[in-house]
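S.K.: This is the structure alone, sequence omitted:
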């Protein structure tokens, strides 16, 4: 239930005031959403790297886990875990939100993450396409979990319809195998796409079957500006450039044509002015860092 104490005033789509009671803010108690005075609700579902982050007081009050970075579990491990090990790990994560959405991003192999089996210039969804056994093991583990509870599966940095269709087809094959092993169990899962580059925006019309898309603001801002992510990913100014705002508008339109919802993650979801910009573009679900979920959203709009 949305706490009625969290209200905001909105003018022309811009949040101009959100103030929770002082005792709640001081206690760091999280809330799932901010109710706007024009009946618009903003959901807050943090991005999580480790199980330890979910142990903070009030964490279960959020709207779910907006994105769990599964690749962090293998950093430095020297191997990809098997299906059974993954299932147990994912059960532990999902247990933090027993009745709310939990989104697991498939392994996001990227240049700034020193993981095993990294290949030059093969990252994100491309890496999974090039390593179908890694993809199948992870999909199988998540689909086994989906027989127990709803699961959202997010495809990382997908830039082409062919890569998207390859991964969706593998998910369907893995689902058939899980049903055979589990006695025709009902699998409750959705698949979404991570939109992080201009190429991804242009390819979105081919992402049929996507239930949701998540905007990776750091990589998107860097790509639009022709910069390396390490040069621009955490500078709030990049999220106020016209190209970034235009890209958000285009993503929202393309997602609506797919019948998909849109969320914003990355550093832009941690920065109050960028959040307001995203609200104006029509985004209503935000995936901030755990720290920002506690610190930024309760005071959103205060100037």
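M.R.: The structure has been received and is ready for your questions. Just so you know, these numbers come straight off a predicted model, no measurement behind them.
S.K.: contacts, neighbours, all on C-alpha from now
M.R.: OK.
S.K.: where does residue 15 sit relative to residue 279, distance-wise?
M.R.: 8 Å (Cα to Cα, to the nearest Å).
S.K.: burial of residue 146, as a residue count?
M.R.: Counted with other Cα atoms under 10 Å, residues neighbouring residue 146 total 20.
S.K.: take a look at this one as well, against the first:
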């Protein structure tokens, strides 16, 4: 094997010659395994292809018994071949029979072979087969030998995916009958409703030539294309829609950084040097990147797959001179259907007609989701088998309020959608008309409604809803999309933009609440059995004080000449709060030392999310200017109930008497100490829950922008005296929940919930 691995170009040309010759595909495959075995000095070369139902079938071999061809079958995950297919990564063993996954099939006669090297045959990011070489002598194949076999497998993918060996329809056996209406469920990633014809995002490009005639010429083609792609990205950064900056601009800045990644470029150049064309080299490296990154547990890394897919596709199109602009030639309302989309690719679509996006993959923190949210495009992701249920041109309705996607909807669904949309638009118009009206009960009690935010694109909602201010500005999002710790000046720009947009209205900034399910790429992490209760939020900040110090510095800079409201999350004891305040005070002194303009005032608060803090309320309320109750975390700790567990999702009700009694105690303590208290969890955004909260004495709620209108309408239809009497008579009920009783009360008293 060692004598010829230094001549990969010769082997590639021989394989290309075999595949370009006439004859049946099976005959070509038989010749291919002989050529590979001879040129790589392997006693065995075998090719297994994917069949329907997750089966791998031996299609050709040189060295194993001929009678095993088309007879030996393994499930994905079974045996060493199945393991390669399952992982999508190479497997290199010097003693294959000793591996715990080794499966002996007597009909193959492979028991005499010790060394094993298997690589996946990848196409469009999916494993379509496995290429294996084996030797009798125990040996670990060298990295360059593994690389050579991976290159061969990429060329081999042309023959494997031609449809002559395995009918492609067989591999789509799970597809539904076209024409039948289907409702698909997924995860809401950007809210909204949209409808239109299905258009398929086409990230894969057809590569017709894989073997280079002139390596030097291919190297020049690759370099020229890289330069052209970088120029495109520079122009994209200057897009007028991104001129005001914010997280979505930062996303593209990060994306541009990926395009300049030296490691990525070096791998592509090495692939060209091995004898591939420029476009085949780009495709090979991307297939390997996708397979490797998909197995990494870090969610941030996995979410970057789409970014590199986007870059690779863009680069291949430039190499091939493909200047098609199908994305900008939409002529009617359309819904984009894709496995995933890169952020730069999304920018190519005509925003006038792009009404929604539906993805098989995706996440709420993926770059494309951030861009879509900034553009006001609804997104539903994690839709299983999406691409097998939809065809181009079919009517799609995307309802991100319920996470439903309707494919080929029936007339009654279409009519219901139209009716719901009309009702929604009418309600929005009514809420907008009421935006200047105070959130005041029928008997004259005023409730201050604030809104939660985390993106600059959320800020226009402050005026649109008539909210009193931002009761919770989540600062962690900027950190979650950045590959490195954002610099102080970068943070300052975001915070200043939020303050400027709010004008005279207050903005309450929560310091970093990272960790748990909100990981950042620049901090090492350990696996935790209970991440929600682990190393997160203020615990990270106090262990890594530079993080907190730089963030507080940026907040102080941004609030120059204004009032700064800052609060600390996940405080479990007053001692932690005092440590945070000490760091803040040092940063305030630093402003004076460097003659920087300070805020006119700094208001300090904390989140009540950990129940232990409630037993120090008397001390705590002497230390802070305001308190925020974060019911999302507080209630899961209160009930010892994982809110992400499907089995427990409906087990406990937030309108349970113990919850209401606990919250009543906190609110009363704050009133007695004359400390403003706000509830900023999701509980406050549901009108029936908000009814209970204001009856307990809460005068301030911070909710999502879309909840301001409905909650205000509820408040304006309530007689507080009647509601408070009802609540206090039920707060000690032994029932599981008083939700039904409260709902009946609302109905009986004409309260709009």
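M.R.: Nice, thanks for sending it over. Nothing here was measured: the structure is a model prediction, and the numbers come from that model.
S.K.: overall similarity of the pair, as a TM-score.
M.R.: The pair, once superposed, lands on a TM-score of 0.84 when counted by TM-score structural alignment, normalised by the length of the first structure; 283 aligned residues with a Cα RMSD of 2.7 Å.
S.K.: for the aligned residue in the second structure for residue 206 of the first structure, what are its contacts?
M.R.: The alignment partner of residue 206 of the first structure in the second structure, by TM-score structural alignment, is residue 619. Listed by Cα atoms under 8 Å, 6 or more residues apart in numbering, the contact set of residue 619 of the second structure reads residue 574.
S.K.: same question, residue 118 of the first structure
M.R.: Residue 118 of the first structure makes contact with residue 109, according to Cα under 8 Å, 6+ apart.
S.K.: sec struct for residue 263 of the first structure, please.
M.R.: Per DSSP: H, G, I helix; E, B strand; the rest coil, the local secondary structure of residue 263 of the first structure is strand.
S.K.: Ok, residue 509 of the second structure next?
M.R.: Under three-state DSSP, residue 509 of the second structure comes out as strand.
S.K.: Trace it over to the first structure, please.
M.R.: In the first structure, residue 509 of the second structure lands on residue 104 (TM-score structural alignment).
S.K.: same check, this time on residue 701 of the second structure
M.R.: Checking TM-score structural alignment: residue 701 of the second structure goes with residue 286.
S.K.: So what's the residue count around the match of residue 509 of the second structure?
M.R.: 24.
S.K.: Any figure for the gap between it and residue 224 of the first structure?
M.R.: Taking Cα to Cα, one finds residue 104 of the first structure at 26 Å from residue 224 of the first structure.
S.K.: Ok, residue 300 of the first structure next?
M.R.: In terms of Cα to Cα, residue 300 of the first structure sits 27 Å off from residue 224 of the first structure.
S.K.: quick one, helices of the stretch 101-250 of the first structure?
M.R.: 124-130, 132-146, 161-181, 198-203, 217-224, 229-232, 242-258 (DSSP state H, counting those that start in this stretch).
S.K.: Let me know which of those helices is the nearest to residue 82 of the first structure.
M.R.: helix 132-146 (6.7 Å; Cα to Cα).
S.K.: what span of the second structure lines up against that closest one?
M.R.: Using TM-score structural alignment, helix 132-146 of the first structure pairs with 545-559 in the second structure.
S.K.: what helix or strand is the residue nearest the centre of the first structure on?
M.R.: The first structure has residue 67 as the residue nearest its centroid, 3.9 Å off, counting by Cα atoms, centre = their mean. Assigned by DSSP states H and E, residue 67 of the first structure falls within strand 65-69.
S.K.: can you give me how far that strand is from the chain middle?
M.R.: A distance of 6 Å separates the centroid of the chain from that of strand 65-69 of the first structure, by Cα atoms, centre = their mean, to the nearest Å.
S.K.: Looking at the first structure, which residue reaches furthest from the middle?
M.R.: residue 183 (31.2 Å).
S.K.: how much space between that residue and residue 33 of the first structure?
M.R.: Counting by Cα to Cα - residue 183 of the first structure and residue 33 of the first structure are separated by 38 Å.
S.K.: contacting residues for whatever residue of the second structure lines up with residue 239 of the first structure?
M.R.: Mapped onto the second structure by TM-score structural alignment, residue 239 of the first structure lines up with residue 654. By Cα under 8 Å, 6+ apart, the contact set of residue 654 of the second structure is 635, 660, 683, 689, 737.
S.K.: Could you narrow those to those that are also in contact in the first structure?
M.R.: Shared with the first structure under both residues aligned by TM-score structural alignment, their matches' Cα atoms under 8 Å, the contacts from those are 635, 660, 683, 689.
S.K.: Which members of these are the farthest-apart pair?
M.R.: Within these (distances taken as Cα to Cα), the two that end up farthest apart are 635 and 689, at 13.6 Å.
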